[in-house]
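Peer 1: no FASTA, just this:
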C-alpha cells in the first residue's frame, strides 16, 4: 500500500490515512507503517482526518504499531480524528494510550 508520507525530521513523519481502518485494510496499512518504523522513522503522526470508519481490527493494528514504535524509542500520534473515530477511541479508553491532537500541526509541535 502506498501511503502519503511527509518527513518532518530524521525520525518523525506525517502519514495520511484515508477511508477505513478495519479487518480488510488493517494488515496492509500495518505493514506499510511498520516498514517506516523499521527504516528509522520511529515517531509517526497519523493524519486521520480522512478516516471515516475504525473498527476493533483497526484499533488492534494501531496498538500493534504503537508497541513496535515504542520498542524503538518512538511514539504514534493521532491527529484530526473524525467524530466516529474519536468516539471509538474514547469508549475503548485508547484516548489514554495514544496522544490525540486536533490538528497535524499540533501533533508535530508535540512530537518535536
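Peer 2: Here it is on my side, so go on. Note that this is a predicted model, so its numbers are computed, not measured.

Peer 1: all contacts plus neighbour counts: C-alpha atoms, from now on.
Peer 2: Will do.

Peer 1: residue 46 and residue 69, how far apart?
Peer 2: 13 Å (Cα to Cα, to the nearest Å).

Peer 1: need the overlap of contacts for those two.
Peer 2: Residues touching both residue 46 and residue 69 by Cα atoms under 8 Å, 6 or more residues apart in numbering: residue 76.

Peer 1: separation between the closest residue to residue 8 other than its chain neighbours and residue 51?
Peer 2: Nearest residue to residue 8, sequence neighbours excluded (Cα to Cα, 6 or more residues apart in numbering): residue 14, at 7.1 Å. Relative to residue 51, residue 14 is positioned 15 Å away (Cα to Cα).

Peer 1: ok, and here's another one to check against it:
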C-alpha cells in the first residue's frame, strides 16, 4: 500500500511539472497581442516574434484593433494599409488605447531583440 501511495505521489509531481511546462511553452512565443477593444478586451490576435499580418478589406481584423500588448524586448509596427503600406508607427510597450490608430490598423509586424 505504501508503494502505491509513493507511486501516486511521484506521478502527481511529474504531472504538475509537465502541465506547468506545457503552459509555459504555449505562451512563451507570444510577443505581441492586438485586441479588438480598448483596455485589452474583446477578441485577441496573438503574434509570435518576427511574424507579420496583413488584413484585406472585409476581413475581421481590418481596422478593428483598439489596444495592444508588446512583450519586453519586442516592438509592434502597425500600418494603416495592407501589405505594410501607408503611414506606420512603432509601439514598444503596452497601450490600453492606441489613440489615433484606433480602428485604423490594416497590417502589422512583430519584432523582438535576439
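Peer 2: Good, I have the coordinates. Quick caveat: nothing in here was measured; it's all calculated off a predicted structure.

Peer 1: can you give me the TM-score here?
Peer 2: TM-score for the superposed pair, counting by TM-score structural alignment, normalised by the length of the first structure: 0.29. Supporting figures: 64 aligned residues with a Cα RMSD of 5.0 Å.

Peer 1: give me the helices and strands touching the longest strand seen in the first structure, please.
Peer 2: The longest strand of the first structure (DSSP state E) is strand 43-54. Applying 3 or more Cα pairs under 8 Å, 6 or more residues apart in numbering; DSSP states H and E, we find strand 43-54 of the first structure packed against strand 12-21, strand 75-79, helix 83-91, helix 104-111.

Peer 1: which parts of the following helix or strand past it are buried?
Peer 2: Note on strand 43-54 of the first structure: by DSSP states H and E, the next helix or strand toward the C-terminus is helix 56-71. Going by neighbour count (16 or more other Cα atoms under 10 Å), the buried part of helix 56-71 of the first structure is 57, 58, 59, 60, 61, 62, 63, 65, 66, 68, 69.

Peer 1: the last one against residue 76, yeah?
Peer 2: Yes: with contact defined as Cα atoms under 8 Å, residue 69 of the first structure and residue 76 form a contacting pair (7.0 Å).

Peer 1: so what sits against both of the two?
Peer 2: Common neighbours of residue 69 of the first structure and residue 76 (Cα under 8 Å, 6+ apart) are residue 43.

Peer 1: and the strands in the second structure, which stretches?
Peer 2: Using DSSP E, the strands of the second structure run over residues 32-37, 41-47, 51-54, 67-70, 74-81, 85-91, 107-112.

Peer 1: out of those strands, which is closest to residue 22 of the second structure?
Peer 2: Residue 22 of the second structure lies closest to strand 41-47 among the strands of the second structure, at 17.4 Å (Cα to Cα).

Peer 1: can you point out the buried residues in the longest strand of the first structure?
Peer 2: Buried, per 16+ other Cα under 10 Å, within strand 43-54 of the first structure: 43, 44, 45, 46, 47, 48, 49, 51, 52, 53, 54.
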